[in-house]
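Asker: below: sequence and its predicted model.
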Amino acid sequence: MHSQTLIDAYDTLLLDLDGVVYLGRDAVPGAPEALRQAQERGVRLAYVTNNASRTPGAIAQHLSALGAPATPDDVVTSAQAAARLVAERVEPGAAVLVVGGMGLRGALRAHGLRPVSTAIEEPVAVVQGIAPDLSYGLLAEGTLAVRRGALFVAANADSTMPTGRGELPGNGAMTRVIATATGVEPVVAGKPEPPLHRESMLRTAARRPLVVGDRLDTDVEGAVNAGVDSLLVLTGVAGPLDLLTADPRHRPTYVGAGLTALHEPYVSPRRSAEGWRCGEWLATWTADRGLSLEGQGDPVEGLRAACAAVWEGVGDAKADEDAVKPALASSPFADLSSR
């Protein structure tokens, strides 16, 4: 028997990869062990990534090498969501110009579509995803095809992507080339838009999914859009200041230091006469003084209390950074994020 933990309420984890399971080529400390433990408990693992550059097989191989349980069928990519989106709008066997890598090509073939590389082949759609060798030539071909009326689909709109060296330009930044040159905005398949979540639900048949991610603008917003719970882990992009100043669509259900939070009893903030309490922490918010925090103990519990106080205080608005920074600067969770 085990005590009630966060993971007990869910049958499937919809896991982001970069910043959650690994950073670059290396595992986030404790992540593979937490995932093995979840699988042993009978929870389905689905690795849901906005990265469209690699195939599910390559991603699964990487995860397995890090010690995380994974097969290609456990991987759901924005390339697969983009391919389904295109396949539902065009004729079988249609030519689709790929501005990206092998992940996109494989996903399109799996849906009976024909990947091409030049506009002269009259593609009915252009699909763009990040690739390390993305060239001007491909961007130019994509621009010509979109100008001629081809459907423009982006695997994702992430402006940056986390790596071991820091945040680098993501697919969202690269799609601006074609969008700017043509005046056509892409249809986005990846998080936070619905197609990738739909793909995940179709593939997993999840009834009680928990979205786990490190970004507010993709993972958490995608969960909010889909009406499911989310866990924001502090091992990737988002940090305490991002959480404290988040608007409603970017506020996660839970906050944890990392994936190990799945296997711990979750201490939730509770409203009291004095303010919001979580563990040994007390957080209050007033319009004139902003955020105040006092207490000791687990810094993540302090962050949860602070978020509850700020979010209640500002309602549907977004807290001003200057109103939270003084309390944040003197708090033990100021540097919780790995970035």
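Answerer: In hand now; what should we look at?

Asker: CA atoms for contacts and neighbours, from now on please.
Answerer: OK.

Asker: Gly239 is in contact with Ser337, isn't it?
Answerer: Yes. Shown here, Gly239 and Ser337 form a contact pair, counting by Cα atoms under 8 Å, at 4.9 Å.

Asker: might one say that Tyr47 is in contact with Leu15?
Answerer: Yes. Contact criterion Cα under 8 Å: Tyr47 and Leu15 qualify, at 4.7 Å.

Asker: number of residues surrounding Gly57?
Answerer: Look at Gly57: counted by other Cα atoms under 10 Å, it has 16 neighbours.

Asker: make sure I have this right: it is in a helix.
Answerer: Yes. The assignment for Gly57, made by DSSP: H, G, I helix; E, B strand; the rest coil, places it in a helix.

Asker: quick check: it vs Gly164, distance?
Answerer: Distance of Gly57 to Gly164, computed by Cα to Cα, to the nearest Å: 22 Å.

Asker: can you map out the helices along the stretch 151-300 of the chain?
Answerer: Ranges of helices in the stretch 151-300 of the chain, per DSSP state H, counting those that start in this stretch, are 171-182, 194-204, 221-226, 240-244, 299-314.

Asker: nearest to Thr71 among those helices would be which one?
Answerer: For the helices of the stretch 151-300 of the chain, proximity to Thr71 was assessed by Cα to Cα; helix 194-204 is nearest, at 13.2 Å.

Asker: what helices or strands is the closest one leaning on?
Answerer: With contacts taken as 3 or more Cα pairs under 8 Å, 6 or more residues apart in numbering; DSSP states H and E, helix 194-204 sits against strand 44-49, strand 75-77, helix 78-87, helix 221-226.

Asker: right, so these: which one is the most enclosed?
Answerer: strand 75-77 (a mean of 28; mean count of other Cα atoms under 10 Å).

Asker: other SSEs contacting that one?
Answerer: strand 44-49, helix 56-65, helix 194-204.

Asker: and with 6 Å instead?
Answerer: strand 44-49 (3 or more Cα pairs under 6 Å, 6 or more residues apart in numbering; DSSP states H and E).

Asker: name the residues that touch the strand it packs on?
Answerer: With Cα atoms under 6 Å, 6 or more residues apart in numbering as the contact definition, strand 44-49 has outside contacts at 12-16, 74-77.

Asker: list the contacts of Glu280.
Answerer: By Cα under 6 Å, 6+ apart, the residues touching Glu280 are 295-296.

Asker: comparison target below:
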Amino acid sequence: MSDELVGDYDLVIFDLDGVVYLIDKPIPGAAEAVERLRGAGTAVAYATNNASRRAADVADLLNGMGVSADKGEVLNSAGAAAAVLAQRFPAGSPVLVVGAEALRAEVRDAGLTPVSTLEEKPVAVVQGYGPEVGWQILAEAALSVRAGAVWVATNTDRTLPSPRGPLPGNGSLVAVLRTALDREPDVVVGKPEPGLFTTAASLSGAQRPLAVGDRMDTDIQGAVGAGMDSLLVLTGVSGPAELLAAPPERRPTYVSADLSGLFRPADEARLPLRAEEAGGWRLDGSKLSGSGDPVTALRLLCGVTWDGVHPEAIEAASPAAADLLKKWGF
């Protein structure tokens, strides 16, 4: 695999939503990519901000989709948040849980006591995504934080990818409390914090890990913060317009349409591509002409916008370029 992008790495850390699956539907090629890595002896891990499933449940879900996984390879923000609370508070301490049953179970397994009302005097509020979260538990959480409880968020993803389009994520629910309390959470555990990435690397003993994600504000920023190379795949939340406008802390090492990019030469995915011509495309200043693979055009344009040209200043100088820029929202 030395001629492939992934050949330079000894661990691939996959995000899940938008990379491997969309809610409960596998993304085409994901299972094949994982098996190809395993066949080559490359370690695999899964790091997800979604706190609605436990690690064993995530592994079962993946295996049911044909994506091989062991629960020890899964790191999620629910388990990480429970571990943070267990380090801070004595065993048995009451913790108000906003989220799915999986988060309550993680809190319970960490030796703490899940509660759901202010009257139970919680020492902390832990907030994670749950499709059944409603006003009543959010109200109890707001009252508890005002009474002095520590507020821990598993993650602040604004949206969740789905086959129907982006849906409200935990960050949207955190925003409800942020508005009501006029303050930020005391601790945010998941990506873009680097902890899930560094833990995955530590557990596998990897010296050269690669993070693969679909969100620049969580997956890619988290990888940058952890000092890891990263691959952005365009199967989930972040798209070309966001990549072109990315600040340095959110810029991936590579970009690919999907996971097949792992097995192509690194130079076909590396960012930015600073050249006047490539793959049928041509750049004349900020004018794009020609036609070819959209990802090649995107890499060329990153070389311009990352050097200071505003993405809105990009112009099309061919019909194919005009169609592509329109598809990207320009």
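Answerer: Everything's here; your move. Keep in mind that this is a model prediction, so the values were computed, not measured.

Asker: tell me which of the helices of the stretch 151-300 of the first structure sits most buried.
Answerer: helix 299-314 (a mean of 24).

Asker: buried residues in the next helix-or-strand element following it?
Answerer: Going down the chain from helix 299-314 of the first structure, the next helix or strand is helix 321-329, by DSSP states H and E. Neighbour-count burial for helix 321-329 of the first structure, counted by 16 or more other Cα atoms under 10 Å, picks out 323-325, 327-328.

Asker: superposed on the second structure, what's the mean shift for helix 321-329 of the first structure?
Answerer: Superposing on the second structure places helix 321-329 of the first structure at an average distance of 4.9 Å from its equivalents, by mean Cα distance after the TM-score superposition for the first structure.

Asker: residue nearest the centroid of the second structure?
Answerer: When Cα atoms, centre = their mean is applied to the second structure, the residue found nearest the centroid is Asp219 (3.6 Å).

Asker: measure that one to Pro90 of the second structure for me?
Answerer: Distance from Asp219 of the second structure to Pro90 of the second structure, by Cα to Cα: 32 Å.

Asker: buried set for stretch 155-165 of the first structure?
Answerer: Buried residues in stretch 155-165 of the first structure, counted by 16+ other Cα under 10 Å: 155-158, 160-163.

Asker: redo the residues you listed as CSV? Include distance to Arg176 of the first structure.
Answerer: Below are these laid out as CSV (distance: Cα to Cα, whole Å):
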residue, distance to Arg176 of the first structure
Ala155, 13
Asn156, 12
Ala157, 10
Asp158, 11
Thr160, 13
Met161, 15
Pro162, 19
Thr163, 21
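
Asker: in strands only, show me those residues.
Answerer: 160-163 (DSSP state E).

Asker: hmm, back to that, who's more crowded, Gly239 and Ser337 of the first structure?
Answerer: Higher neighbour count among Gly239 of the first structure and Ser337: Gly239, with 22 against 18, using other Cα under 10 Å.

Asker: map the more buried one onto the second structure.
Answerer: Correspondence of Gly239 of the first structure to the second structure, assessed by TM-score structural alignment: Gly239.

Asker: residue in the second structure paired with Ser292 of the first structure?
Answerer: In the second structure, the residue matched to Ser292 of the first structure (TM-score structural alignment) is Lys287.

Asker: which residues does that match contact?
Answerer: By Cα under 6 Å, 6+ apart, the contact list for Lys287 of the second structure reads 314-317.

Asker: sorry, back to before: what is the nearest of the buried residues of helix 321-329 of the first structure to Val310 of the first structure?
Answerer: Set against Val310 of the first structure, the nearest of the buried residues of helix 321-329 of the first structure by Cα to Cα is Val324 (8.3 Å).

Asker: not counting its neighbours along the chain, what's nearest that closest one?
Answerer: Sequence neighbours aside, Leu291 is the residue nearest to Val324 of the first structure in space, at 5.3 Å (criterion: Cα to Cα, 6 or more residues apart in numbering).

Asker: who's in contact with the one you found?
Answerer: Residues near Leu291 of the first structure by Cα under 6 Å, 6+ apart: 284-285, 324.

Asker: Gly297 of the first structure: which of these is nearest?
Answerer: The closest of the contacts of Leu291 of the first structure, once distances to Gly297 of the first structure are taken by Cα to Cα, is Thr284, at 17.3 Å.

Asker: just give me the neighbour total for the closest one.
Answerer: Using other Cα under 10 Å: Thr284 of the first structure sits among 22 other residues.

Asker: again with Leu232 of the first structure
Answerer: 27.

Asker: neighbours around the spatially closest residue to Ala56 of the second structure that is not a sequence neighbour, how many?
Answerer: Spatially, and ignoring its direct neighbours in sequence, Ala56 of the second structure is nearest to Lys71 (4.7 Å; Cα to Cα, 6+ apart). Neighbours of Lys71 of the second structure under the rule other Cα under 10 Å: 15.

Asker: Ala55 of the second structure versus Lys71 of the second structure, what's the distance?
Answerer: Remark: distance between Lys71 of the second structure and Ala55 of the second structure (Cα to Cα) = 5 Å.

Asker: got it, and Thr179 of the second structure?
Answerer: For Thr179 of the second structure, the distance to Ala55 of the second structure - Cα to Cα - is 31 Å.

Asker: contacting residues for Ala91 of the second structure?
Answerer: Taking Cα under 6 Å, 6+ apart, we find Ala91 of the second structure in contact with 111-112.

Asker: and it? What does it align with in the first structure?
Answerer: Ala91 of the second structure maps onto Pro92 in the first structure, by TM-score structural alignment.

Asker: regarding that match, what is its secondary structure?
Answerer: coil.

Asker: once you drop chain neighbours, what's closest to the aligned partner of Leu303 of the first structure in the second structure?
Answerer: Following TM-score structural alignment, the counterpart assigned to Leu303 of the first structure within the second structure is Leu298. Distance criterion Cα to Cα, 6+ apart; nearest residue to Leu298 of the second structure, sequence neighbours excluded, is Pro240 at 6.8 Å.
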